[in-house]
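Colleague: Here you go, sequence then predicted model.
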Amino acid sequence: MSGRKQFDVDEALDKAMAVFWQRGYADASLDVLGTATGLGRGSLYGAFGGKDELFRRALDRYSATYGARYEDALTAHPGDPARAVEAFFGVVLARINDPAVPEGCLIAQAAAQSAVLTPESAAHVRRLLDIQQARVRAALDDPHADPSMLDDLAVYVVAINQSLAVLSRAGASDRELRAVVRFACETVASRLAPAN
């Protein structure tokens, strides 16, 4: 189309995702988002409907990218839920140690800022946490275990994941993060042991 600047929507989403991930929702102004994506306000609104919708789409892109990796890890060890959780945390640590992405986790960053999000975006963050919890819970499934204990264990694993993101942003060392993961994996294995 003549006269219209064309741009790659996925590339713009990746750049916006990095801004929200690094700065958080509150500090990701339209000017900062425009500079990062190379889009003016009009183009941002035209393509994404505004900052709030762009934020939710960036969250979805993040969730799809890392969710697929989590899913692969959690399903790679059928019948061995403790090993599946260990693989899940391996993916988490790989993301945290990836120098190509901001520290922490976009969803953890968004959850910490829930008070400044619109109700729609806060609910969206909660849904993404629920999806993560459902993935973990599916990996823990064991017909011989108490379902409510498995539900609680899934919440625990997701809480540890979010804690790792916060600790990494606060400068925790790799050794410290791996210690948290080791104790979490031991806890999961010990809670599952009576069922196996």
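Modeller: Looks like it arrived, so ask away.

Colleague: Only C-alpha atoms from now on, for both contacts and neighbour counts.
Modeller: Fine.

Colleague: And Pro88, how far from Tyr70?
Modeller: Just to correct that, residue 88 is Phe rather than Pro. 6 Å (C-alpha to C-alpha, to the nearest Å).

Colleague: OK, contacts around Leu150?
Modeller: 137, 140-141 (C-alpha atoms under 8 Å, 6 or more residues apart in numbering).

Colleague: Repeat the analysis, applying 7 Å as the threshold.
Modeller: 137, 140 (C-alpha atoms under 7 Å, 6 or more residues apart in numbering).

Colleague: do the one 4 residues further on as well
Modeller: Listed by C-alpha under 7 Å, 6+ apart, the contact set of Ala154 reads 133, 136-137.

Colleague: That one is in what secondary structure piece?
Modeller: helix 147-169 (DSSP states H and E).

Colleague: Put this next to the first one:
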Amino acid sequence: MSKLTNMAGRKQFDVDEALRRAMHVFWRWGYSEASIDRLTEGTGLGRGSLYGTFGDKNTLFRKSLQRYAQTYHPLYDQALSGPHSNPSAVVAAYLQVTLNRIADPAVPDGCLLTVSATQLPALDTESQALVHAMIDGLRAMLEQALRAAGTGEQEAAELALCTLATNKSLAVLSRAGFSSDDLATVAAATARRSG
């Protein structure tokens, strides 16, 4: 809940909560459709407060992506920390984090990073670089966990890429209305084939 109070004639608000809400606007609509009107409505802030606190739309978008990474990437890191007995266990643990996020009714369907990647041409250079860096970070995290589970370097690289692709596919399928059972089936089949 946004904390708006009137002190000394000035409105005060919870900046972190406003950023969380902005993140959800970008997550739901994607960068292209996240208009300033939608961002002000979603955050509960006027244009002046929005710009004064977060800068322009590109800056707010990058801050939202960073907030997303700070929220979810540690969950992947924790799931991958193991120890895992084999590659299948690594893949299953990683994709379970994705399924848990998708099942959370408090957040939009899909994945902010995935929808951002699909709109890469609409992003400025700095935002494009951030999207690539976040995806590369997840891929490296997977490769490291797969190697720790005894997978060879080449196979770990291939499995990491395939697992990342499955992760992004799950996000797209969830936005398309596929059931949680369907998504769990995709994740389980991917994990089995990684053994």
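Modeller: That came in fine, so what should we check first? This one's a predicted model, so the numbers in the text were calculated from it and none came from an experiment.

Colleague: For the second structure, which segments count as helices?
Modeller: Assignment of helices within the second structure using DSSP state H yields the ranges 15-33, 36-43, 47-54, 57-80, 87-103, 112-118, 125-148, 153-175, 180-192.

Colleague: give me the stretch of the first structure that the first one matches.
Modeller: To tie it back to what came earlier, the one meant is helix 15-33 of the second structure. Alignment of helix 15-33 of the second structure against the first structure: residues 9-27, by TM-score structural alignment.

Colleague: For that stretch, list every residue counted as buried.
Modeller: 12-25 (16 or more other C-alpha atoms under 10 Å).

Colleague: For the closest residue to Ser85 of the second structure other than its chain neighbours, which residues are in contact?
Modeller: Leaving aside its chain neighbours, Ser85 of the second structure sits nearest to Ala149 (5.8 Å; criterion: C-alpha to C-alpha, 6 or more residues apart in numbering). By C-alpha under 7 Å, 6+ apart, the contact list for Ala149 of the second structure reads 84-87.

Colleague: could these go into CSV alongside neighbour count and distance to Ser174 of the second structure?
Modeller: As requested, the contacts of Ala149 of the second structure are exported to CSV (neighbours: other C-alpha atoms under 10 Å; distance: C-alpha to C-alpha, whole Å):
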residue, neighbour count, distance to Ser174 of the second structure
His84, 18, 27
Ser85, 12, 29
Asn86, 17, 28
Pro87, 25, 25
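
Colleague: Could you dump those into a markdown table with distance to Leu50 of the second structure added?
Modeller: Listed next are those as a markdown table, based on distance: C-alpha to C-alpha, whole Å:
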| residue | distance to Leu50 of the second structure |
| --- | --- |
| His84 | 45 |
| Ser85 | 48 |
| Asn86 | 48 |
| Pro87 | 45 |
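
Colleague: just checking, which of those residues belong to strands?
Modeller: Among the contacts of Ala149 of the second structure, no residue falls in strands (DSSP state E).

Colleague: sorry, back to before: quick one: which of the contacts of Ala154 of the first structure is the most crowded by neighbours?
Modeller: Greatest neighbour count in those, by other C-alpha atoms under 10 Å, goes to Val136: 27 neighbours.

Colleague: Contacts only, for the aligned residue in the second structure for it.
Modeller: Under the alignment defined by TM-score structural alignment, Val136 of the first structure is paired with Leu142 of the second structure. Applying C-alpha under 7 Å, 6+ apart to Leu142 of the second structure gives the contacts Ala160.

Colleague: redo that, cut-off 10 Å
Modeller: Neighbour list for Leu142 of the second structure: 76-77, 80-81, 90-91, 94, 136, 148, 156-157, 159-161, 163-164 [criterion: C-alpha atoms under 10 Å, 6 or more residues apart in numbering].

Colleague: Drop anything exposed from those.
Modeller: Neighbour counting by 16+ other C-alpha under 10 Å classes 76-77, 80-81, 90-91, 94, 148, 156-157, 159-161, 163-164 among those as buried.

Colleague: what number of residues lie near Tyr62 of the first structure?
Modeller: 20.

Colleague: for the counterpart of Gly52 of the second structure in the first structure, what are its contacts?
Modeller: Under the alignment (TM-score structural alignment), Gly52 of the second structure pairs with Gly46 in the first structure. Each residue near Gly46 of the first structure by C-alpha under 10 Å, 6+ apart is listed here: Gly40.

Colleague: before we move on, what about the one 4 residues further on?
Modeller: If a contact means C-alpha under 10 Å, 6+ apart, then Gly50 of the first structure has 30, 41-44 as its contacts.

Colleague: against the first structure, where does stretch 160-175 of the second structure fall?
Modeller: Alignment of stretch 160-175 of the second structure against the first structure: residues 154-169, by TM-score structural alignment.

Colleague: Cool, thanks, talk later.
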